[in-house]
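A.B. asks: No sequence on hand, only this structure:
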C-alpha cells in the first residue's frame, strides 16, 4: 500500500509542477490553484507514506521519479531539448530508484 500512496504523491507533484508552468508566474488563476492543490495533496500523501516507509527511500523515490517525469514531460510536450546528457541523467535517476528498491525500504 505505501507504494500506491507514493505513486499518487508523485502524480500529484508532477501535476502541480506541470500546472505551475502554465500558471505563468502565478498570474493565471486556474493553473495557480491546480499547483497549490497538487502540492498540498503530494505532501499529504507523502506524509502518509512515511508512516510505513523509511524517509530516505520514500523521499528519494518521490523526488527522483518526479524529477525524471517532469523532465520527460518537458521534452515530449513543452519543446525542451532532449540531448544525450539529459536522457542519460534521466536513466541514472531511474537506475538509482531501482537500486533503492532493491536495497529495501524498511
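C.D. replies: Yes, it's here. Just so it is clear, the structure is predicted and the values come from calculations on it, not from any experiment.
A.B. asks: C-alpha from now on. contacts and neighbour counts both.
C.D. replies: Noted.
A.B. asks: Mind naming the longest helix for this structure?
C.D. replies: Using DSSP state H, we find that the single longest helix of the chain is helix 55-77.
A.B. asks: Packing partners of that helix?
C.D. replies: helix 2-22, helix 84-102 (3 or more CA pairs under 8 Å, 6 or more residues apart in numbering; DSSP states H and E).
A.B. asks: want to throw those helices into CSV with distance to residue 63?
C.D. replies: What follows is the helices and strands packed on helix 55-77, written out as CSV (distance: least, CA to CA, whole Å):
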stretch, distance to residue 63
helix 2-22, 8
helix 84-102, 10
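A.B. asks: structure B:
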C-alpha cells in the first residue's frame, strides 16, 4: 500500500509541476489551481506514505522520480533542449534513488 500512495504522490506532484509551467507565474487561474491541487494531493499522499516508510527513502523516491519525470516531460513535450548533461543528470538522480532504496524502504 505504501508504494501505491507514494506513486499517487509522485503523479500528483508531476501534474502540479506541469500545471505550474502553464500558470504563467500564477497569472492564469486554472493552471494555478491545478498547481495548488496537485501539490496538496501530493503532500497528503506523501504524509500517508511516511506512516510506513522511512522519510529519507520516501522523499528520495518522491523527489527523484518527480525530477526525472518532469525533466523528461520538458524535453519531450515542452521543447526543452535535450543535452548530454541533462540526460546524465537524470540518470544520476535515478541511480541515487535506487541506492537509497537499497538501504531499505521500511519505517
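C.D. replies: Yep, it's here. As the structure is a computational prediction, the values presented were derived from the model and not from experiment.
A.B. asks: where does the TM-score land?
C.D. replies: The TM-score (TM-score structural alignment, normalised by the length of structure 1) is 0.96; 106 aligned residues with a CA RMSD of 0.8 Å.
A.B. asks: Wait, residue 14 of structure 2 touches residue 66, no?
C.D. replies: Yes. Contact criterion CA atoms under 8 Å: residue 14 of structure 2 and residue 66 qualify, at 5.8 Å.
A.B. asks: quick one: which of the two has more around it?
C.D. replies: Between residue 14 of structure 2 and residue 66, counted using other CA atoms under 10 Å, the more crowded position is residue 14 (25 against 20).
A.B. asks: That one and residue 60 of structure 2: what is the separation?
C.D. replies: 15 Å (CA to CA, to the nearest Å).
A.B. asks: cool, and residue 32 of structure 2?
C.D. replies: Distance, residue 32 of structure 2 to residue 60 of structure 2, using CA to CA: 26 Å.
A.B. asks: The helix or strand encompassing residue 44 of structure 2 versus helix 2-22: what angle between them?
C.D. replies: Taking DSSP states H and E as the criterion, residue 44 of structure 2 maps to helix 29-49. Helix 29-49 of structure 2 runs at 160 degrees relative to helix 2-22, counting by axes from the mean of the first three to the mean of the last three CA atoms, to 10 degrees.
A.B. asks: which ones are touching the residue located most distally from the centre of structure 2?
C.D. replies: No residue in structure 2 sits farther from the centre than residue 27, which is 23.1 Å out by CA atoms, centre = their mean. Going by CA atoms under 8 Å, 6 or more residues apart in numbering, residue 27 of structure 2 touches no other residue.
A.B. asks: With residue 42 of structure 2 instead?
C.D. replies: Residue 42 of structure 2 sits next to 8-13 when contact means CA under 8 Å, 6+ apart.
A.B. asks: Comparing the helices and strands packed on helix 55-77 of structure 1, which comes out most buried?
C.D. replies: Ranked by mean neighbour count, the helices and strands packed on helix 55-77 of structure 1 are led by helix 2-22 with a mean of 20 (mean count of other CA atoms under 10 Å).
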